[in-house]
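Just the structure for this:
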Amino acid sequence: TDFLCSSALVYVMLSCTFRYGRDDMDVLGMAFRRDIFLSSRQVYPPLQDKERSIHTKVQEKILRKLGDNAYPFFFEFPDNLPCSVCLHPGPTDVGKVNIIIINIQSSVRLAIRKIQYALDKGGAAPSAETTCEFIMSDKPLHMRVSLEKETYYHGEEINISVDIGNSSNRNMKDLSVSVEQVTNVVLYSNDKYIKTVAYEETTDTVPSGTSLKKVYTLCPLLDNNRERLGLALDGKLKHEDTNLASSICSQENTTSAFPLKNVMFNSMCYYLLAIYK
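Model prediction:
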């Protein structure tokens, strides 16, 4: 309190920063980082936050304990601000460590994590189908793959319905299904990382003139991929509550003052593959 004289001003800054590579890679004064979002707020003298009618439970406890010496503040994240994602590099990706860090910059530096939740909209279940024609075969092979829903949460099993109609003269064997994580880094580089996070290879066969209908179950988990490199994670590997990075959900037609094009340095999605031999 002695330090905060009547003319002193105390600000807190919230910054969202993208970094590509390590700190020691910065050369000739050029830093491979970009401040995606900056916001500052005056904490002392208090403007409006202390008189705000709604406080969090933690703020209420601190206000009761410290009384007039406590100055709460609030930050609001803009729409489309990216989540905290860290790309765990592979053995050939020397220096290609990129991470999104959100900091509260003051005399105390505090890193916080931003995550997003997707609501289950209950839309049409995704499906895909293909027809393959072979040389020396008059009739094709038709395969259809479908899911129960579009959005899955971490730790939730994915039931994959496979329907194969083999009208060709070839025998199909060794069907495999997998889930692949696809990460595109478009800032400072055009790197693309494709990593299989769940895989099952079967001995199912589809002889000529027969069909197959079966449901396969996959469950992509970080625990099953912890030793693999090149994965994108929600946060850092050392965090106990870290998961595989979520698919990026964005509002393409948003009217927010924070455009989507300003934050698209990473794109994250997952693909389902069904392959036969």
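
CA only for contacts and neighbour counts going forward, please
Will do.

got a list of what the closest residue to Arg33 other than its chain neighbours touches?
Excluding the flanking residues, the one nearest Arg33 by Cα to Cα, 6 or more residues apart in numbering is Arg19, at 4.2 Å. Contacts for Arg19 (Cα atoms under 8 Å, 6 or more residues apart in numbering) come out as 32-34, 97-100.

can you check Tyr216 too?
Contacts of Tyr216 (Cα under 8 Å, 6+ apart): 159-162, 177.

Leaving out chain neighbours, which residue sits closest to Val215?
Ser161 (4.4 Å).

Next, the buried residues of stretch 17-31.
Buried residues in stretch 17-31, counting neighbours by 16 or more other Cα atoms under 10 Å, are found at 17-22.

actually stretch 163-180, sorry about that
For stretch 163-180, a neighbour-count test (16+ other Cα under 10 Å) marks 163-170, 172, 175-180 as buried.

Might one say that Val186 is in contact with Met268?
No: contact between Val186 and Met268 fails when scored by Cα atoms under 8 Å: they sit 11.4 Å apart.

More neighbours: those two, which one.
For Val186 versus Met268, neighbours defined as other Cα atoms under 10 Å are more numerous around Met268 (17 against 13).

Report the secondary structure state of the more buried one.
With DSSP: H, G, I helix; E, B strand; the rest coil as the basis, the three-state label of Met268 is strand.

my guess is it meets Thr183, correct?
Yes: assessed by Cα under 8 Å, Met268 is found in contact with Thr183 at 4.9 Å.

next structured bit after the helix or strand harbouring the residue nearest to Val215?
Assigned by DSSP states H and E, Ser161 belongs to strand 158-166. Proceeding N to C from strand 158-166, the next assigned helix or strand is strand 176-185, under DSSP H and E.

quick one, helices of the stretch 1-150 of the chain?
Assigned by DSSP state H, counting those that start in this stretch, the helices in the stretch 1-150 of the chain fall at 57-66.

One more, so I can put them side by side:
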Amino acid sequence: MVVNYKVFKKVSPNGKLTVYLGKRDFVDHISCVEPIDGVILLDSDYLTGRKVFGQVICSFRYGREEDEVMGLKFQKDLYLCSSQIYPQPEKQDLNLTKLQERLLKKLGPNAFPFTFNIPQNAPASVTIQPGVQDQGEPCGIHYFIKTFVGESEIDRSHRRSTISLAIRKVQFAPSKTGRQPCTVVRKDFMLSPGELELEVVLDKQVYHHGEKVAVNICIRNNSNKTVKKIKTMVQQGVDVMLFQNGQYRSTIASIETEEGCPIQPGSTLQKIMYLTPELGTNKDRRGIALDGQLKKQDTNLASSTLLASSDQKDAFGIVVSYTAKVKLYLGALGGEVSAELPFLLMHPKVRYSTVLCRIA
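Coordinates of the predicted model:
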């Protein structure tokens, strides 16, 4: 079986360096991250007496570029790994992938392989959706591979002999799901007998992007209050770990209904409400978290952030979560009753098969 794979290629401005990558999305499996493996093609005459270095950089922009004045910069760059690609160290032992082997065979003796390993606790790629009038680079966490010609790893690179290729670090939905989310909220009222009970159940814990979220609602009104309206919503929580008060929530899908209302004292109502959290209905909303973007590619709402331990939160620059919330309106004097359930919104795990690659 022969399958054509897309190979990503980028050339330096002076045409002397060319980087080849088989993919630009690298999966975080919680316990480990897929290695970044590629090949660089060099101009031998230009590189006489020179060295080539490669780095993986995680860039965290936490403020608007247009607000940077008097040397203030709302961006932090973290160098996750760095190594010398050419001349290759003598003791270097690389386990080449099939793609690297075929690229080396096709490109000739001036091609050299490289492999970078992203640390386990590095944050996932996230982009904060800018406003309509915002300019410059969007806030969020972005990754790119940088290859350059220099004397050392800390040497200042020159633009004409430097290649910066954007990549993404992504997470997929876990194969093992947890318990079905369920919660019960009971509220009693001062100087009133009985209580109002709200039970909310989701049909599963993990949803894929584009799926409908089924919210099962059961209301048992054993109080003397009247439920006049029901509102169900999906909220996206964004926690920017750099700031002490950097948490906020955005409602990305909601339904408000009076069907079955008013729910009189002593009555019961069971209802299923469907919500679809998607980017299409939130494209103009500033501050919505999106999956990391690559040029000329569409994206979607950011996937939920999976952590091996809650202690790792500080290392993840932006933590994204989702909750389904149901709110009952009891009128001006009765107040409100609400219940929340967290769930995961992610992409399904991609299954790869071992095949022979044909390089065009």
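
returning to what we had before: check the contacts of Arg19 of the first structure and tell me the two furthest apart.
Using Cα to Cα, the pair of the contacts of Arg19 of the first structure lying farthest apart is Arg34 and Val97, separated by 14.1 Å.

Tell me how far the residue lying farthest from the centre of the second structure lies from Gly292 of the second structure.
Distance from the C-alpha centroid of the second structure, by Cα atoms, centre = their mean, peaks at Leu191 (48.4 Å). Distance, Leu191 of the second structure to Gly292 of the second structure, by Cα to Cα, to the nearest Å: 53 Å.

What of Ile163 of the second structure?
As judged by Cα to Cα, Ile163 of the second structure and Gly292 of the second structure stand 20 Å apart.

count of residues packed around the equivalent of Asp298 of the second structure over in the first structure?
Using TM-score structural alignment as the criterion, Asp298 of the second structure maps onto Asp241 of the first structure. Neighbour count for Asp241 of the first structure, taken as other Cα under 10 Å: 9.

just checking, Asp241 of the first structure is part of a strand?
No: read with three-state DSSP, Asp241 of the first structure is coil and lies in no strand.

If we ignore the residues flanking it in sequence, what's nearest the corresponding residue of the first structure for Phe316 of the second structure?
Aligned counterpart of Phe316 of the second structure in the first structure: Met264 (TM-score structural alignment). The shortest distance from Met264 of the first structure to any non-neighbouring residue, by Cα to Cα, 6+ apart, is to Val186 (7.5 Å).

Same question for Pro265 of the second structure.
If the residues on either side of it in the chain are set aside, Pro265 of the second structure comes closest to Asn224, at 5.0 Å by Cα to Cα, 6+ apart.

what's the matching range in the first structure for the helix or strand where Met346 of the second structure lies?
Assigned by DSSP H and E, Met346 of the second structure belongs to strand 336-346. On the first structure, no counterpart of strand 336-346 of the second structure exists by TM-score structural alignment.

quick one, that strand and strand 213-221 angle?
Per axes from the mean of the first three to the mean of the last three Cα atoms, to 10 degrees, the angle that strand 336-346 of the second structure makes with strand 213-221 is 160 degrees.

Show me what strand 336-346 of the second structure packs onto, helices and strands only.
strand 182-188, strand 195-202, strand 206-208, strand 318-329 (3 or more Cα pairs under 8 Å, 6 or more residues apart in numbering; DSSP states H and E).

can you rerun that using 7 Å?
strand 206-208, strand 318-329 (3 or more Cα pairs under 7 Å, 6 or more residues apart in numbering; DSSP states H and E).

The shortest one vs the first structure, average distance?
Between strand 206-208 of the second structure and the aligned residues of the first structure, the post-superposition mean distance stands at 1.6 Å (mean Cα distance after the TM-score superposition for the first structure).

what's the closest of the contacts of Tyr216 of the first structure to Ile112 of the first structure?
Checking the contacts of Tyr216 of the first structure against Ile112 of the first structure by Cα to Cα gives Asn159 as the nearest, at 34.3 Å.

what's the nearest residue to the closest one if we skip its chain neighbours?
Nearest residue to Asn159 of the first structure, sequence neighbours excluded (Cα to Cα, 6+ apart): Thr217, at 4.6 Å.

burial measure for that neighbour, as a count.
Thr217 of the first structure has 14 neighbours, counted by other Cα under 10 Å.

what's the counterpart of it in the second structure?
Using TM-score structural alignment, Thr217 of the first structure sits opposite Tyr274 in the second structure.
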